[in-house]
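Undergrad: just coords:
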């Protein structure tokens, strides 16, 4: 009784926080002890930033010429491969297939694959 705790709902597109205080254990009684807050800051923001990064590297014109299915594969490769495997301790390079993108060694795009380090 008297303890407070925070509930965090971190979804793919939003993160929401709310704080509660325990008033009674039997029966359980809790009350909100701070105004909840949240925002658009989920992991989907990483996907959006990655797509913007690729557009910047290859140019808007080349990016827009890519087939929709190839863009989708690229984003899924990033989301389910790179993003989910990455940790702060990671030392390996990650790669994402960029089917239809011209090679650019300066940007580490070789054989339709970009190396992310």
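TA: That came through fine. In this text the structure is predicted, and so the values were computed from the model without any measurement.
Undergrad: contacts and neighbour counts: CA atoms only from here.
TA: Will do.
Undergrad: mind listing what's buried in the longest helix seen in the chain?
TA: Longest helix in the chain, counting residues (DSSP state H): helix 44-58. Buried residues in helix 44-58, counted by 16 or more other C-alpha atoms under 10 Å: 46, 47, 50, 51, 57, 58.
Undergrad: Which parts of this structure are strands?
TA: For the chain, strands defined by DSSP state E occupy the ranges 4-10, 15-24, 29-39, 94-97, 109-110, 113-116.
Undergrad: Can you add mean neighbour count and distance to residue 65 and give these back as JSON lines?
TA: JSON lines is the format used below for the strands of the chain (neighbours: other C-alpha atoms under 10 Å; distance: least, C-alpha to C-alpha, whole Å):
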{"stretch": "strand 4-10", "mean neighbour count": "13", "distance to residue 65": "35"}
{"stretch": "strand 15-24", "mean neighbour count": "16", "distance to residue 65": "34"}
{"stretch": "strand 29-39", "mean neighbour count": "13", "distance to residue 65": "33"}
{"stretch": "strand 94-97", "mean neighbour count": "18", "distance to residue 65": "16"}
{"stretch": "strand 109-110", "mean neighbour count": "18", "distance to residue 65": "17"}
{"stretch": "strand 113-116", "mean neighbour count": "16", "distance to residue 65": "17"}
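Undergrad: let's bring in a second model and compare:
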């Protein structure tokens, strides 16, 4: 999973859109950022499927949409293309949006859930 998060963290265009990329429970509560969490859904010793859930948070609906679209363009694989040597496939499997008022700021959240198929190194 570190490879996938590194792809997001090292992208200059995404860095220009957000103040940071944080695991769930860390980082600023009122900033334009990405908050993520993940877990392993299945593992047969050869391949594993991880689930990555991200929230793209912006002060406008347009900003949150731009953040999530950039993340999708970095992560989604097309056809038989691999993301990395270890990450074989990334596909979106859900999403949504919500609006929340925090103090005097309105925050817009675009959510996406990704299934990540990867090789298991044992």
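TA: Sure, I can see it. Nothing here was measured: the structure is a model prediction, and the numbers come from that model.
Undergrad: Post the TM-score for the overlay when you can.
TA: Once the chains are laid over each other, their TM-score by TM-score structural alignment, normalised by the length of structure 1 reads 0.33; 64 aligned residues with a C-alpha RMSD of 3.9 Å.
Undergrad: one step back: okay, the strands of structure 1 in a markdown table with distance to residue 63 of structure 1 next?
TA: Output for the strands of structure 1, formatted as a markdown table (distance: least, C-alpha to C-alpha, whole Å):
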| stretch | distance to residue 63 of structure 1 |
| --- | --- |
| strand 4-10 | 31 |
| strand 15-24 | 30 |
| strand 29-39 | 29 |
| strand 94-97 | 13 |
| strand 109-110 | 14 |
| strand 113-116 | 14 |
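Undergrad: Next one: the residue nearest to the spatial centre of structure 2 relative to residue 64 of structure 2, how far apart?
TA: Nearest to the geometric centre of structure 2 sits residue 54, at 4.0 Å (C-alpha atoms, centre = their mean). With distances taken as C-alpha to C-alpha, to the nearest Å, residue 54 of structure 2 is found 12 Å from residue 64 of structure 2.
Undergrad: Give me the longest helix you can find in structure 2.
TA: Assigned via DSSP H, structure 2 shows its longest helix as helix 61-75.
Undergrad: Against which helices or strands is the helix or strand that that one is followed by packed?
TA: Per DSSP states H and E, the first helix or strand lying C-terminal to helix 61-75 of structure 2 is strand 87-102. Judged by 3 or more C-alpha pairs under 8 Å, 6 or more residues apart in numbering; DSSP states H and E, the packing partners of strand 87-102 of structure 2 are strand 105-119.
Undergrad: Name the residues of the strand it packs on that come out as buried.
TA: 107, 108, 109, 110, 111, 112, 113, 114, 115, 116, 117, 118.
Undergrad: would you list those in CSV and tack on distance to residue 93 of structure 2?
TA: Formatted as CSV, these follow (distance: C-alpha to C-alpha, whole Å):
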residue, distance to residue 93 of structure 2
107, 23
108, 20
109, 17
110, 14
111, 11
112, 8
113, 5
114, 5
115, 6
116, 10
117, 13
118, 16
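Undergrad: Max pairwise distance over those residues: which two?
TA: 107 and 118 (33.3 Å; C-alpha to C-alpha).
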